[in-house]
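[1] Following is a predicted model, sequence given first.
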Amino acid sequence: MTLLPSTDLPTQDLPTTDLSDVHPQARVLAPVFTEYGGRPRFVGAAVTLRVQDHNPLVRAELETPGEGRVLVVDGGGSLNCALLGGLLGELAVENGWAGVIVHGCVRDTAELRRLNLGVRALVPHPRKSGKQVQGERGVPVTFAGVTIQPGDMMYADEDGILVLPAISE
């Protein structure tokens, strides 16, 4: 359970609506994302990627231990292809990721809905991505009106996606 310095409330147990009320400094992503995973509520520290129409970095990250974190993929809002599908979703579950947020497209949505994984994306797309290894990892990403830093805490539920700054210990 994560405790924020300004309150004694356990943030993992609060819906985004309550978190928004308790933490007015919280950043809220514009409501442009659709739920595709089998876990509508998820929380975790952000791991960030910036990629464009190629997903090998997404695969490489999901092959590592997720430890309950959330992979935040800035695909530039591209509607050209999917950056995540059923196979990568299964890989995420096997490796302990809480969720994946894609500023772009996903595919195999019926498969994603059966997984114990939070998945948010703009829209589905049947085309697979390119396989060139390109992009950046561990960089601030900006989309949906919010900048997300690596390590920021991501909270997603049926009411939206909220971001709180990482807590230094």
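    Now that the structure is in, tell me what you want to look at. Numbers count the residues shown, from 1 in each chain.
[2] can we go C-alpha only for contacts and neighbour counts from here?
    Noted.
[3] which residues in this structure form strands?
    Shown for the chain, the strands assigned by DSSP state E span residues 27-28, 34-35, 42-50, 70-74, 82-84, 99-106, 118-124, 136-137, 141-143, 146-148, 153-157, 160-164.
[4] who's in contact with the fourth one?
    Meaning strand 70-74. 43-51, 58, 97-104, 141-143, 154 (C-alpha atoms under 8 Å, 6 or more residues apart in numbering).
[5] what do you get for the third one?
    Residues external to strand 42-50 that are found in contact with it (C-alpha under 8 Å, 6+ apart): 12, 57-58, 68-76, 98-99, 118, 135-141, 148-157, 166.
[6] where's the residue sitting nearest the centre point of the chain relative to Val70, distance?
    With distances taken as C-alpha atoms, centre = their mean, the chain has Ile101 as the residue nearest its mean C-alpha position (2.6 Å). When distance is defined by C-alpha to C-alpha, to the nearest Å, Ile101 is 7 Å away from Val70.
[7] Equivalent analysis for Leu79, please.
    Leu79 sits at a distance of 22 Å from Val70 (criterion: C-alpha to C-alpha).
[8] same question, Met153
    Applying C-alpha to C-alpha to Met153 and Val70 gives a distance of 9 Å.
[9] more neighbours, the two?
    Val70 (29 against 23; other C-alpha atoms under 10 Å).
[10] hold the first one in mind and look at this next one:
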Amino acid sequence: MTATADLYDDRGEELDSLSLQLQDIGGRTAFDGPVRTIRCHRDNALVKATLATPGDGAVLVVDGGGSLESALVGDLIAASAVEHGWAGIIVHGVIRDREAIGDLPLGVKALGSNPRKSAKDGVGDVDVPVTIAGVVFAPGKHVWADADGVLVER
């Protein structure tokens, strides 16, 4: 994968850069793929269900509204993502089981961690455009992430 800084130098006018500072939590710092999305608040049932389907190298962008109150991804959900071929997960919220997730061959970026689990009611939206810190992540667009940050096609 091309470094995000180099990619921005080459294609900056075609890309948006996420200014939100996310932590690298997964075992892979650099990852990229087509965008899939979920919008949910303190409920990870749709995240679990989606990551249990074939990922085909996609990156799931989860807009949890920036909530730090309960985790949207844990080690079992992340392991399912690896098993189903997802390249990574970007969470505008928190995860849990960060040490176990750090051992997985999966890119995971999030605001941080909280051991509290979330609801499992299935409330939210799947594969809709989500806006995080002013950047639109639309299903099917390409996203790149590494230690320098996150870029997405406009």
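    Sure thing, it's come through. Computed from a predicted model, the values in this text were never measured in an experiment.
[11] Need the TM-score between these chains.
    Superposed pair, TM-score by TM-score structural alignment, normalised by the length of the second structure: 0.97. Supporting alignment: 153 aligned residues with a C-alpha RMSD of 0.8 Å.
[12] related to what we said a few turns ago, just list the residues touching the residue nearest to the centre of the first structure, thanks.
    Val70, Leu71, Val72, Val73, Val119, Arg120, Ala121.
[13] Please determine how far the counterpart of it in the second structure is located from His84 of the second structure.
    Ile101 of the first structure maps onto Ile90 in the second structure, with residues paired by TM-score structural alignment. Here Ile90 of the second structure is placed at a distance of 16 Å from His84 of the second structure (C-alpha to C-alpha).
[14] Equivalent analysis for Asp146 of the second structure, please.
    Counting by C-alpha to C-alpha, the gap from Asp146 of the second structure to His84 of the second structure is 21 Å.
[15] Which of these two has more residues huddled nearby?
    More neighbours surround Asp146 than the other of Asp146 of the second structure and His84, with 21 against 17 (other C-alpha under 10 Å).
[16] Excluding covalently adjacent residues, which one is nearest to the counterpart of that one in the first structure?
    Taking TM-score structural alignment, Asp146 of the second structure has Asp157 as its aligned residue in the first structure. Nearest non-adjacent residue to Asp157 of the first structure, counting by C-alpha to C-alpha, 6 or more residues apart in numbering: Arg41, 4.2 Å away.
[17] Next, the contact list for the one you found, please.
    Gly118, Tyr155, Ala156, Asp157, Glu158.
[18] what's the distance between it and Val141 of the first structure?
    Distance from Arg41 of the first structure to Val141 of the first structure, by C-alpha to C-alpha: 22 Å.
[19] now Gly76 of the first structure
    From Gly76 of the first structure to Val141 of the first structure the distance is 10 Å (C-alpha to C-alpha).
[20] Over to Asp74 of the first structure?
    Applying C-alpha to C-alpha, the value for Asp74 of the first structure to Val141 of the first structure is 6 Å.
[21] So for the two, which sits in the more crowded spot?
    Asp74 (24 against 21).
[22] What's the match for that one in the second structure?
    Asp74 of the first structure maps onto Asp63 in the second structure, by TM-score structural alignment.
[23] do Gly86 of the first structure as well
    Looks like Gly86 of the first structure aligns to Asp75 there (TM-score structural alignment).
[24] Isn't its match up against Asp97?
    Yes - using C-alpha atoms under 8 Å, Asp75 of the second structure is in contact with Asp97, at 5.5 Å.
[25] Count the neighbours of Asn55 of the first structure for me.
    So Asn55 of the first structure, with other C-alpha under 10 Å, has 25 neighbours.
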